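1. sequence plus the predicted model coming up.
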Amino acid sequence: MAPSPRRWRRLLTAASLAAGSTVVAAFANAPAATAIPLPASDYQHVQLALGSAELGEPMSLAVMPDRSVLHTARDGTVRVTDAAGNTKVAGKLSVYTHDEEGLQGVAVDPGFATNRWVWLYYSPPLSTPAGDSPATGTDANWNTWKGHLNLSRFTLKADNTLDLASEKVVLTVDNDRGQCCHVGGDIDFDAQGNLYLTTGDDTNPFESAGYSPLDERTNRNPQYDAQRSSANTNDLRGKLLRIKPNTDGTYSIPSGNLFPPGTAKTRPEIYAMGFRNPFRMSVDKPTGVVYLGDYGPDAGTTSSTRGPSGQVEFNRITAPGNYGWPYCTGTNTTNETYNKWDFNANTGGAKYNCTGGPTNSSFRNTGLTTLPAAKPAWIRYAGDAGSPPEFGTGSESPMGGPVYRYNASLNSAVKFPQSLDGNFFAGEYGRRWIKPVKINADGSPGEISTFPWAGTQVMDMAFGPDGALYVLDYGTGSNNQALYRVEYIGGGNRAPTAKITPSVTSGPNPLTVSFSSAGSADPEGGALTYAWDFDGNGTTDSTAANPSFTYTTNGTKTPTLTVRDPQGLTGSASTVITVGNTAPTVRLTLPASGQLFNFGDAIPFQVTVTDPEDGTINCSRVSVTYFLGHDSHSHQITGKTGCSGTITIPVDGEHDAAANIYGLFDAAYTDNGGLTTHSITTLQPKHRQGEHFAAQSGIQIASHTSAEGGATAGFIENGDWISYSPYLLNNATQFTARVSSAGAGGTIEVRAGSPTGTLLGTATVPTTGSWETFTNVSANISGAPSTATTLYLVFKGGAGNLFDVDAFTFTTGTSSTPVVNLKSLTNNLYVSAPNATTALIANSSTVGVAQQFDLVDLGGGKVALRSKANNMYVCAENAGANPLLANRAAVGAWETFVLIRNSDGSESLQAQVNGMYVTAENNGAGSLIANRTAIGPWEKFDLVGA
């Protein structure tokens, strides 16, 4: 689809101004052509598992001969879901999970029918250096953070439990720990029984401005130099490995790998090299061809001194070879080759010679100096090289899926059609699509189709023995991770979909649960009948649509709902109920949702945990983890234990500054019964790119050479808008936007909640004379709500194209800490400031504006409480016999408090001047707040997010 007619005016205007690069970029970023769609009515999605209880953080899958699916979670859990959708835990490995590590790939041995062997690739835990943590695995102590990953063979017993004692560690891959990123970890077999394993470059890409990490400084952590791994012929990282496993747990080297055994400074296990993060691949067994998706770097623009902008690849590997990383990408020609970069002087040098064989001169290289010439990518997309128009736009996350092979003799009602025989099924995690790609006779990519994928973020795919496509869906963070079996039905009657929602998922014995079948449906609209199995024992306990059941025995239950359509087809869904143990309640009070931050900030956190069975909470078992959000996924960066503390966010932002990045804090607690609850908060960087909006009206992304990241929110006309969520703007004082205009200019309205919501400020945008000439415009911000909201930038002006928005920045006041309420743990009443005159602090049973406070960080671990109603401070007026709390208009030493963490997880406030505590003396009316010298239960408070 071409831009709408009103957008063409922008192109003509740009052309008249001789802004040639803008015109080309605008055409290049026009909406993409539509891929040939496969009929949605020909396919049905059978949901086999759903949610964290059945999938955890899903990583990889393998389909067994009986159509059961083995799937892994990064925390080390291996699960089995049978063909009917019943899920059980097969076993759990102890794993190291910092950054992207943990349990990764899984595969079923070719001889599984007789030996029941399965293969897993994971990071075993290793001892931590004394006084050290992954968060500090940087320049000073990188030498202590050496680890490895295991490729291990296990036996899966007949009852589908993993025999952990059967482990044979067949291969280890060394790695450096304490820094992000890139593990790889996919496993597959060819028809000859050779095992293939992908490995990531184990390199931090974030301090290279989004370009290639080639940092050869001798005093730097080696994890900033991918020449030690991907470009090292004597290292197993950044590779596609190929070995022949032996029955005794050893392996041999098949003929035809990249380096023959005995070749100096090489590893014979290497089949292909020069990869960054080959996260997913598959082997087409009839041909032996490997299809692999390799993630690329994040640079938004090409630099004449650094190299090409970020792009990613699908590779079709028919023979051993080098695919170029970290020296080149894509075609590996000059335009897609990196420059040698001096990280001390911040200057660029000559480009690497990828076509003739790049030279690895890093002192960390233990392999050959001259590498094999680089092979081009099969399909490259994003970056300056452009993309197949059928791929569309968005974040770039290539998932190397399987090739479908039609079997005419297979007796299966759900096998895919012959028309898709030989198609490679490409997956895209970020763009959320699956696209069959035909393979031409010469091996080049042919027609690209659009598959009717009904899920979200594609994590892994495989065709099962029934010819159906099994897809592991990572989900979007809303407990919607899923496992699907996608079946071909050729336009016939489609099976109904079952949905099951319990009123509670855990609780004491006896436990009454109300079940809902809401959302269950028949695609053809037929009436459904219902069959409920509450205990998971195969019996029908109820045929009501929404029954209730009381459990009277402790343990984990798997209630299942089966729905049947008028033609007799069924669909099932199950869930997990824990009886005799209640999941803990975890509340991450600080930081607040949408809180603004800068990379490098020290962010305080506060967590409150309650659990009826555990009683007093041991705060050492509470974890708070910082994740770097990037597009629709995240990287685990660092964390701490405890109910309170501070986490410092790395200064570099962990990605190219123009990337779509944000912060995530995840608080978690696992109770004595093994149930885990998370509380997750999203933080927003004060500086954000305009093109990374969540929603828009009338906006298209435009490319500009001089824009940050090379792109803007463009083609803006009167009444258009963009939005971002969540944003907490209660302490924002100024909004600044980087804009350009060869049009009429106009205004940017900063609004909260909707395009017509509360107006927080207005910035005036002048004409800058060119779409490539940028300037900053600002507006003061006031009147923001005290809770997280959706930020809207609404554009106003005259006719035609107005301006482009490259990026925007919020400036904050002295307090960057969100609004809180104080609730007494004794009587559940709230601390409040009723007025600004007598302003004594009293208890109230409801929360209103008068009861809300800013928690103002004064530095040195001290805080003050500032009333939202009157901007006065809570203070301890004196240290005498009757030190009532009152409001003051200024902050002095006696008005500051320290948050005291109590053993049960609650907080108390201790005045800095007199060492006394804020307390609620009485339960009745007029229960004024006074200071006491000791802490009792009635003196404790929860910080409750406003």
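-> Perfect, I can see it now. Numbers count the residues shown, from 1 in each chain.

2. contacts, neighbours, all on C-alpha from now
-> OK.

3. quick check: longest strand of the protein.
-> Secondary structure of the chain per DSSP state E: the longest strand is strand 162-176.

4. I'd say residue 93 and residue 76 touch.
-> Yes. Using CA atoms under 8 Å as the test, residue 93 is close enough to residue 76 to be in contact (4.7 Å).

5. now do the shared contacts for these two.
-> Shared contacts of residue 93 and residue 76 (CA atoms under 8 Å, 6 or more residues apart in numbering): residue 103.

6. give me the more crowded residue out of the two.
-> Remark: of residue 93 and residue 76, residue 76 carries more neighbours, 23 against 19, as counted by other CA atoms under 10 Å.

7. just the buried positions in stretch 63-83, please.
-> Counting neighbours by 16 or more other CA atoms under 10 Å, one finds that the buried residues in stretch 63-83 are 63-64, 67-83.

8. use this one as the comparison:
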Amino acid sequence: MCSQNTILRTRLLVGLFLCFGLVISRPVQAVQVPADSIPEENRFTKTVLSNDLNEPMELAIAPDGKVFFTERKGNFYMYDPAEKKTRLIREFPVFWETKYGNGLIGLALDPDFEKNHFVYFYNTPISETPKQHVSRFTMRDDYTLDVESEKILIEIPIDYEISRHTGGSLAFGPDGNLYISTGDNTSPFASNGFTPIDERPDRTLFDDQRSAANPNDLRGKILRIHPEPDGSITIPDGNLFPKNTPGTRPEIYIMGCRNPYRITVDPLTSFLYWGEIGPDGGKDGDRGPRGYDEFNQAKKAGNFGWPYFIGNNIAYRDFDFATEKIGPAFDPENPVNDSPNNTGIKNLPPAQKALIWYPYDESPEFPELGKGGRSAIIGPVYHFDPALKSATKFPAYFDKALFITEWMRNWVFAVRLDKNHDYQGMDQFMPQTGDFRRPIDMTFGPDGSLYALEYGSVYGIDNDDARLVRIDYNAGNRAPVAVISASDTLGTAPLTVRFEGAKSYDLDQDELTYAWKFDGKTVSSTDSKTAFTFKKNGIFPVVLTVTDRVGLSHNDTLMIGVGNTLPQVSIETAGNRTFYFDNQAFNYAVKVKDKEDKVIDPKRIKVQFNFIPQLANQAALIGHQDTDENVDLGKSLLEKSDCKACHQLNKPSVGPAFADVSTKYRADKGALARLANKVITGGGGVWGEIAMNAHPQLSKEEATQIVKYVLALGETQNSLPAQGTKILKEHLEEKKAGVYQLTASYTDAGGAIRPLTGKTSLWLRSAKVEAEQADQVIEATKQRNGLTGLKNGSIIVFQSIDLKNIKNLTYRYALPGKNLTMEVREGSAQGTVIGSVELAATGSKETFAEISSPIQATPGLKKLYFVGVRKEEDAADPVVTLDWITFEQ
């Protein structure tokens, strides 16, 4: 489950995928830029140019603005901005029927493309001899490829048995040199997330010293060659090893790479940048560090350390896979490859440090990057051209910024470098409105706009949201934003709905005009407020168009369903609706009303009762009784995670389908704890050798709720009856604080349009309420184990409290000074007093006492205010520390 990264790493996009010791690093800071120079995020607009793609890989843009891009399965496309259409140029015959990333991967246009029409591809040909190769084709004037013009520049051997980490990016430097990234083509498995250096005779394919650390092998490298007009290549000066050096390959510019999946070259400095997909270890261990992804910079040729070092040159230890004996740490200044699988020289160049490195968990050095799965993808370096006449070019604010992106985390950052081109800081690009869908390649076009290929939500399938997009900057007038508000969106005919467009806005404060269409064709109203009666059943798109003073416009669409109404679901109980009590019975009855279903079908009622251990956000959850919010906490946590990158509900992807996981483990009583731990620590071997990456950013409780949700898939037969009794004792068995969640839903028969589901939930919390769980605190301080600083005028607020059957409140507190009266008020701090108790001095702030007082029960869920009152307030007097309040029957 949740096999996000490894899965990606070991198979994605060309095999996209998939400390020991102290590392002392400088803290990093965001670059300080004058506030008035920071471009407003709303000045950037993303436009989808081509949709419904299938595993898009790499793109290149011609000087005339035409966008070329590839799909892994062999399709080569061109997007024509003049016609606003995408055209298939050729279906390459490539070997792609593997989940590890082979196929049509890399793409580059010749620097002199306008004259010679040369196009370069990195691909896996269908061949009896496993290999990748870089081919050059000539494009005709009609934008078709001359298939007979193919020139194979270089071949890279691969092992199909492994076929992971294939790299495959192409990029030209300003001097006409072509850079080629190649993955290490080594299986990371049976290495437990550490470095794969298995030297046993039958494990050659599991030894990265045969490829990435081998100076005589082209894999795990970034190569640099110079294509000649006749299709031959020459080797430029300045590569890592001098020409004709025994035991080396002269094409190597960078060695020591695991999977440099995307590369870019700064057109002004010729510096090379790449994203490095790292190993999957979630924790440091005796064999070395946890896994890191990297963003790297090479100002000149070098060795970047893999498989001996990672990140900031954090060293792994030598390891004998036969005896499982751990050896000494490798030396970054003097790395030695003494593997029997090494065909090259043994003494390697010193290892170079990464520019940026980060693990699954939050990075101490780069906390801005957050937590989660890892798949580092490099973007371009932007150079602002003041002479370029373009209304969409990026502003000077981003001049010389390196753009980086994350396939798993869906963010984009602009990295700032100092005058020496060393790391200085970074700031996130379009954090609120970017809506990035796993960007896999990006570059700037001749118009100064940013173009990106977005792979889509799930790995390995035809994603609905895989697309080519363009991001433009608008320094002038901005289009308005249309926003529809409606009095209702569901009902039965005739249905009269009141519509408002008053929430529409214009960032330039332009006056807006309005146009409403209720049939999709005819403008029926030009007022900001209007009403319309739908006389027939059906689904009707209501479109509001708002237009500013210069004619820029924007649409908002709201779907109105006529012919069915939402079922009304409620949970009735004779007991308390807020608190549970040890070993007591809770009686409930689910009631359903539906306007269209004259007879309520009990089979359509679904009821679940779950105990959820204490979570960090639990106070927020239980403050929303009888709403649709958080009806399934596990599902909510899953949706916010990156698990869906590698799992689907009913179909296998990189990992197994969630439904298959549920079927396999649902009856296994010990599976919940094992799988929750596996989600956090990672692992593999059950569903094949693809490993699931670690999720150390998840708490044990959060992982448990995700697994509970997955295991419950398909358990409709285990739905509780619509009326019944539950003995509340799970909290005693789990020996944990937490809440009970009773959920009920009803799906109607559909009426005249489609079935609708009404749902509700009821939360029961412990009657012993920790003071720090208060929804609001005024004039006091929340601490880990209570509230401190309570005094005259202090207010503690608890929402959604049911006092039914509650007779007394007991307080545990400490008070070193004068007495303080605690009043309980209903509805507001000035509301009716329904309880009061005088807290007597206990002698010190470490001495706690308990005191009980009666409370007046009133019907319904209430907002309770606990107000501190002291008639003779002494400002210097010590104040109250409140540990908990117990609501007693």
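-> On my side now, so go ahead. Bear in mind that the values here come from a model prediction, so they are computed numbers and not experimental data.

9. does residue 111 of structure 1 touch residue 117 like I think?
-> Yes. The criterion here is CA under 8 Å, and residue 111 of structure 1 meets it with residue 117 at 7.5 Å.

10. give me the more crowded residue out of those two.
-> For residue 111 of structure 1 versus residue 117, the count of surrounding residues by other CA under 10 Å is larger for residue 117: 20 against 11.

11. quick one, what contacts the more buried one?
-> Residue 117 of structure 1 makes contact with 108-109, 111, 153-156 under the criterion CA under 8 Å, 6+ apart.

12. give me the stretch of structure 2 that the longest strand of structure 1 matches.
-> Aligned by TM-score structural alignment, strand 162-176 of structure 1 corresponds to residues 145-159 of structure 2.

13. for stretch 304-322 of structure 1, how far is the first residue from the last?
-> Stretch 304-322 of structure 1 has its terminal residues 24 Å apart, counting by CA to CA, to the nearest Å.

14. do stretch 810-826 of structure 2 as well
-> 18 Å.

15. also stretch 782-796 of structure 2?
-> Terminal residues of stretch 782-796 of structure 2 lie 10 Å apart, using CA to CA.

16. quick one: it aligns where in structure 1?
-> Under TM-score structural alignment, stretch 782-796 of structure 2 has no counterpart anywhere in structure 1.

17. stretch 366-382 of structure 2 now?
-> Using TM-score structural alignment, stretch 366-382 of structure 2 corresponds to residues 388-404 of structure 1.

18. buried sites along stretch 359-374 of structure 2?
-> 359-362, 365-366, 368-374.

19. list the contacts of that stretch.
-> Stretch 359-374 of structure 2 has contacts (CA under 8 Å, 6+ apart) with 4-5, 25-28, 277-278, 282, 290-293, 356-358, 406-409, 641-642, 693-697.

20. residue 491 of structure 1: neighbour count?
-> For residue 491 of structure 1, the neighbour count with other CA under 10 Å is 12.

21. now do the same contact list for it.
-> Residues near residue 491 of structure 1 by CA under 8 Å, 6+ apart: 41-43.

22. tell me which of those fall in strands.
-> Short answer: these in strands (DSSP E) are residue 43.

23. helices along structure 2, start to end?
-> Along structure 2, the segments classed as helices by DSSP state H run 5-15, 113-116, 618-621, 633-640, 658-665, 671-681, 700-712, 730-734.

24. would you pull up how far the last one lies from the middle of the chain?
-> So the one you mean is helix 730-734 of structure 2. Relative to its chain's centre, helix 730-734 of structure 2 lies at 33 Å (CA atoms, centre = their mean, to the nearest Å).

25. now do that helix: which elements does it pack against?
-> strand 605-613 (3 or more CA pairs under 8 Å, 6 or more residues apart in numbering; DSSP states H and E).

26. against structure 1, where does the strand it packs on fall?
-> Against structure 1, there is no aligned range for strand 605-613 of structure 2 (TM-score structural alignment).

27. roughly how far does the counterpart of residue 405 of structure 2 in structure 1 sit from residue 632 of structure 1?
-> By TM-score structural alignment, residue 405 of structure 2 lines up with residue 427 in structure 1. Using CA to CA, residue 427 of structure 1 is found at 15 Å from residue 632 of structure 1.

28. just residue 887 of structure 1 next, same as before
-> Residue 887 of structure 1 sits 44 Å away from residue 632 of structure 1, going by CA to CA.

29. ok, now residue 408 of structure 1?
-> Using CA to CA, residue 408 of structure 1 is found at 40 Å from residue 632 of structure 1.

30. looking at those two, which one has more neighbours?
-> More neighbours surround residue 632 than the other of residue 408 of structure 1 and residue 632, with 15 against 10 (other CA under 10 Å).

31. ok, the more buried one touching residue 430?
-> Yes. The criterion here is CA under 8 Å, and residue 632 of structure 1 meets it with residue 430 at 6.2 Å.

32. which residue lines up with residue 373 of structure 1 in structure 2?
-> Aligned partner of residue 373 of structure 1 by TM-score structural alignment: residue 350.

33. let me redo that: residue 263 of structure 1
-> Aligned counterpart of residue 263 of structure 1 in structure 2: residue 245 (TM-score structural alignment).

34. tally of neighbours for that match?
-> Residue 245 of structure 2, neighbours per other CA under 10 Å, totals 11.

35. next one: residue 118 of structure 1
-> Residue 118 of structure 1: 22 neighbours (other CA under 10 Å).

36. I'd guessed residue 561 of structure 2 sits against residue 497; true?
-> No. In this structure, residue 561 of structure 2 is not within contact of residue 497 by CA under 8 Å, at 11.0 Å.

37. looking at these two, which is more packed in?
-> residue 561 (23 against 17).

38. and the gap between that one and residue 242 of structure 2?
-> Here residue 561 of structure 2 is placed at a distance of 72 Å from residue 242 of structure 2 (CA to CA).

39. on that earlier part again, who touches the match of residue 263 of structure 1 in this structure?
-> If you count contacts by CA under 8 Å, 6+ apart, residue 245 of structure 2 has none.

40. which one (most neighbours) among the contacts of residue 491 of structure 1?
-> residue 43 (22 neighbours).
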